[in-house]
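Participant: Predicted model and sequence below, questions to follow.
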Amino acid sequence: LIEMLLSSNPEVAKQSDSLLPAAQSNKSTAAGVGRALMLSRLFGTENNGVEPPVISGVNGMDLNHIGMSPLNFLTTSDRALLSDMYDYAHQQSADLQNVDHLAFALGNYRQSNNGRAIYNFNNGNNFDFEGHLRTVSFNEKDTATASRILNSDAINSTRLDQGFLRYTLDPGNGALSNTSDFEFMEQMVIKFSDTGAEQISLPSKFSSFSGRSPSESSVFTLSKEVLNPNPASTFKPQIINDNGKWIVLDPAALGGNSLEQTVAQQKIKSAVSLNEQVISAFFGNDKGISEVSTSSGLLSLLGKVGKAKVL
């Protein structure tokens, strides 16, 4: 009946529009601002509003997709949430880089098939060259923040993907890759959850962006004992520097030989090759090279003094 009344009487409809709650109008405007910021900052779309299609992360790390921006793998719901985050951050006068970096972290997670294509650093297979097991953890500040997020009530209802949160807040995954501020992430988890109404405003410290530096925020630990198997300690380089001279080692010569044995063999081989070139220049190619194909042949030929051909 109300719809019929409004459609049949334009004047009534006009009056009813003026009675709409201001909050509803403001909400619509805010959504538009947030989406515009999301498109502009993440995809460089300024005016036409065209949004790049969502790319599946199932094959996100193959040769056809690995060079793409991680942002292209953000899902439709990710983009909607980020739009709301941009709007909220804008209203709170927060530095929008806080949202940018969170978006990149989420995009990296999506591109790697929700983390399945990236191995965990703490999987027990990372050794130093002496055979000590290497593990990584967050610094004290990030450890405390990650713990608060993972043990909060908000994580059970937040719009921010729980799989992403558990993945990136695992130091084996997030310590070396995530550049977003964990404390800002915590604020977003709370704001966009069932308990979000309790959060009135963002702390003023987010008016500037600090983020986190993986190199400065990660703590590496080595096992006291040498563990086996130990791939790192058995690694044999194929290029070494010997007294200022680079030597390319023959992979076939590495085998079970020690590095010292291989280097010695390679030096002999290099010397023979150089001498072959010298002999070839002085003795010609018809006989000389065939006679110096081995080190013994080289020494024998070098002993034939006075038999050089006149060139």
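Facilitator: Okay, I see it.

Participant: from here on, contacts and neighbour counts on C-alpha atoms
Facilitator: Fine.

Participant: which stretches of the stretch 1-150 of the chain form helices?
Facilitator: For the stretch 1-150 of the chain, helices defined by DSSP state H, counting those that start in this stretch occupy the ranges 2-8, 10-18, 22-43, 76-91, 97-111, 140-150.

Participant: tell me the SS of the nearest residue in space to residue 98 that is not next to it in sequence?
Facilitator: Nearest residue to residue 98, sequence neighbours excluded (CA to CA, 6 or more residues apart in numbering): residue 209, at 6.0 Å. In three-state terms, and counting by DSSP: H, G, I helix; E, B strand; the rest coil, residue 209 is coil.

Participant: residues touching residue 209, list them.
Facilitator: 95-98 (CA atoms under 8 Å, 6 or more residues apart in numbering).

Participant: do that again at 10 Å, thanks
Facilitator: Residues in contact with residue 209 (CA atoms under 10 Å, 6 or more residues apart in numbering) are 94-99, 101, 180-181, 184.

Participant: what helix or strand is residue 300 on?
Facilitator: Assigned by DSSP states H and E, residue 300 belongs to helix 295-302.

Participant: Would you mark the buried spots in that helix?
Facilitator: Of all the residues in helix 295-302, those buried under the rule 16 or more other CA atoms under 10 Å are 295, 298, 301.

Participant: you'd agree the second one is up against residue 275?
Facilitator: Yes. The pair residue 298 / residue 275 is scored as a contact, 7.8 Å apart, by CA atoms under 10 Å.

Participant: Which SSE is immediately downstream of the lengthiest helix in the chain?
Facilitator: Of all segments of type helix in the chain, defined using DSSP state H, the longest is helix 259-283. Once helix 259-283 ends, the next helix or strand along the chain (criterion: DSSP H and E) is helix 288-291.

Participant: take a look at this one as well, against the first:
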Amino acid sequence: MKITQSENPYNFPSARMKAAPAPPTTEKSVPATTSNSISLSGEALLITHLYGGELNPPFETVLDTTKSGKYYLTKADRDLLARIYEFAQEQGAAPRYVTSLARELADYRQFKNGALLGSLNSGDIYDIEGHQLSYSFIDKDAATAARILNGEAIKGSALDQGFLRYLLDPGYSAFNICDFDFLEKVVTRFSTTGDPEVALAPHFQTYQRHQSYIEHKSREILNPLALERLAKQKQEATGQNPATSPSAPRAEKSETLQDIWRRSLLQMVRNGGWQSSLATFLSRNRPD
């Protein structure tokens, strides 16, 4: 994702990134039906797993990157997430599947329901060498996304349909941390046009995260700034004066701080850097 320039009074970098997932992490959950288990209410699970035990977490509406995105969740969001936590507990699923979904929704809410975010597939994202970049989901996740978007359950989904379309678009969510198979079950379960009896498979008892995106890179260098630099280097190598040479290309624009941030962020992501969204990175030192 990128934060759109016209809607960016804070002069954030243009690309909102999520790093390539770390090696699969695991988190096991004990089914709530076992004799030695204790069932918690959905609200208690929400407070425990998303808000770190914070009672009565505040509601934020004004964009402030010093604050965590989880405070931008609406009351309706929190009530629904509490029900999803309860559903996961009943099915013996690891609560982290719900927490990952909640964090994606929180980012969406914090950035004005995605209005301040632009697509990574807009055609103006480049790597450090100047190759144009675009992103798609891996085949498995792409198929799941298509089923959700084209299915009946989304029509009556309790989850915000705008959020679902945002999350299932690789231009906006290539680096998402939400498990699409789990999301599909949630959309189906919490929908007036879905199936209230849907069940979670046993593999959801252990949380696993995988890389869900494919990065595509153009063979040619397409970044105008990179092309200009190459032209200048060629002119210098042949002894031509770039300022007087009639064939010297004119730059359409000068490199900005946002361009530098964008290149740096993309390079770090491609090298397996940060394990969170840019929104989280920008607020890494803020209190949770």
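Facilitator: Here it is on my side, so go on. Quantities reported herein were computed from a predicted structural model and do not represent experimental measurements.

Participant: rewinding a little: please identify the deepest-packed of the helices of the stretch 1-150 of structure 1.
Facilitator: Comparing the helices of the stretch 1-150 of structure 1 by mean neighbour count (mean count of other CA atoms under 10 Å), helix 97-111 comes out on top with a mean of 23.

Participant: sec struct for the most centrally placed residue in structure 2, please.
Facilitator: Geometric centre of structure 2, nearest residue: residue 176, 3.5 Å, by CA atoms, centre = their mean. Following three-state DSSP, residue 176 of structure 2 is assigned to coil.

Participant: The lengthiest strand in structure 1 against structure 2, how far on average?
Facilitator: Assignment by DSSP state E gives strand 218-226 as the longest strand of structure 1. Average distance, strand 218-226 of structure 1 versus aligned residues of structure 2 after superposition (mean CA distance after the TM-score superposition for structure 1): 2.7 Å.

Participant: Just the residues contacting that strand, thanks.
Facilitator: Against strand 218-226 of structure 1 from outside (CA under 10 Å, 6+ apart): 126-128, 130-140, 142, 171, 174-177, 212, 233.

Participant: how about 8 Å then?
Facilitator: 130-139, 175-176.

Participant: Next: stretch 59-73 of structure 1.
Facilitator: 42-43, 52-57, 103-104, 107-108, 110-113, 117.

Participant: ok, now stretch 37-49 of structure 1?
Facilitator: Contacts of stretch 37-49 of structure 1 (CA under 8 Å, 6+ apart): 36, 51-52, 71, 79, 82-83, 86-87, 100.

Participant: Make a markdown table from these and add distance to residue 291 of structure 1 to it.
Facilitator: Below are the contacts of stretch 37-49 of structure 1 laid out as a markdown table (distance: CA to CA, whole Å):
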| residue | distance to residue 291 of structure 1 |
| --- | --- |
| 36 | 78 |
| 51 | 72 |
| 52 | 69 |
| 71 | 65 |
| 79 | 74 |
| 82 | 75 |
| 83 | 78 |
| 86 | 78 |
| 87 | 82 |
| 100 | 69 |
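
Participant: how about those, which pair is most distant?
Facilitator: 52 and 87 (20.1 Å; CA to CA).

Participant: Quick check: the residue nearest to residue 98 of structure 1 vs residue 259 of structure 1, distance?
Facilitator: Going from residue 209 of structure 1 to residue 259 of structure 1 by CA to CA, to the nearest Å gives 49 Å.

Participant: swap in residue 73 of structure 1?
Facilitator: Counting by CA to CA, the gap from residue 73 of structure 1 to residue 259 of structure 1 is 46 Å.

Participant: do residue 140 of structure 1 as well
Facilitator: 42 Å.

Participant: circling back: looking at residue 73 and residue 259 of structure 1, which one has more neighbours?
Facilitator: Neighbour count, other CA atoms under 10 Å: between residue 73 of structure 1 and residue 259, residue 73 has more, with 27 against 17.

Participant: The more buried one pairs with which position in structure 2?
Facilitator: Counting by TM-score structural alignment, residue 73 of structure 1 corresponds to residue 72 in structure 2.

Participant: that older thread, how big is the angle separating the longest strand of structure 1 from helix 140-150?
Facilitator: 100 degrees (axes from the mean of the first three to the mean of the last three CA atoms, to 10 degrees).

Participant: Packing partners of the helix or strand that strand 218-226 of structure 1 is followed by?
Facilitator: Downstream of strand 218-226 of structure 1, the next assigned helix or strand under DSSP H and E is strand 239-242. When contacts are defined as 3 or more CA pairs under 8 Å, 6 or more residues apart in numbering; DSSP states H and E, strand 239-242 of structure 1 packs onto strand 245-248.

Participant: The longest strand of structure 1: which residues count as buried?
Facilitator: Neighbour count says strand 218-226 of structure 1 has 218-219 buried, by 16+ other CA under 10 Å.

Participant: ok now that strand, how far from the chain's centre?
Facilitator: Distance, stretch centre to chain centre, for strand 218-226 of structure 1: 22 Å (CA atoms, centre = their mean, to the nearest Å).

Participant: Just give me the neighbour total for residue 171 of structure 1.
Facilitator: Residues within reach of residue 171 of structure 1, counting by other CA under 10 Å, total 25.

Participant: so how far is residue 290 of structure 1 from it?
Facilitator: 62 Å.

Participant: again with residue 257 of structure 1
Facilitator: Remark: distance between residue 257 of structure 1 and residue 290 of structure 1 (CA to CA) = 29 Å.

Participant: Residue 276 of structure 1 too?
Facilitator: For residue 276 of structure 1, the distance to residue 290 of structure 1 equals 10 Å [CA to CA].

Participant: And these two? Which one has more around it.
Facilitator: Each of residue 276 of structure 1 and residue 290 has its neighbours counted (other CA under 10 Å); residue 276 has more, 20 against 13.
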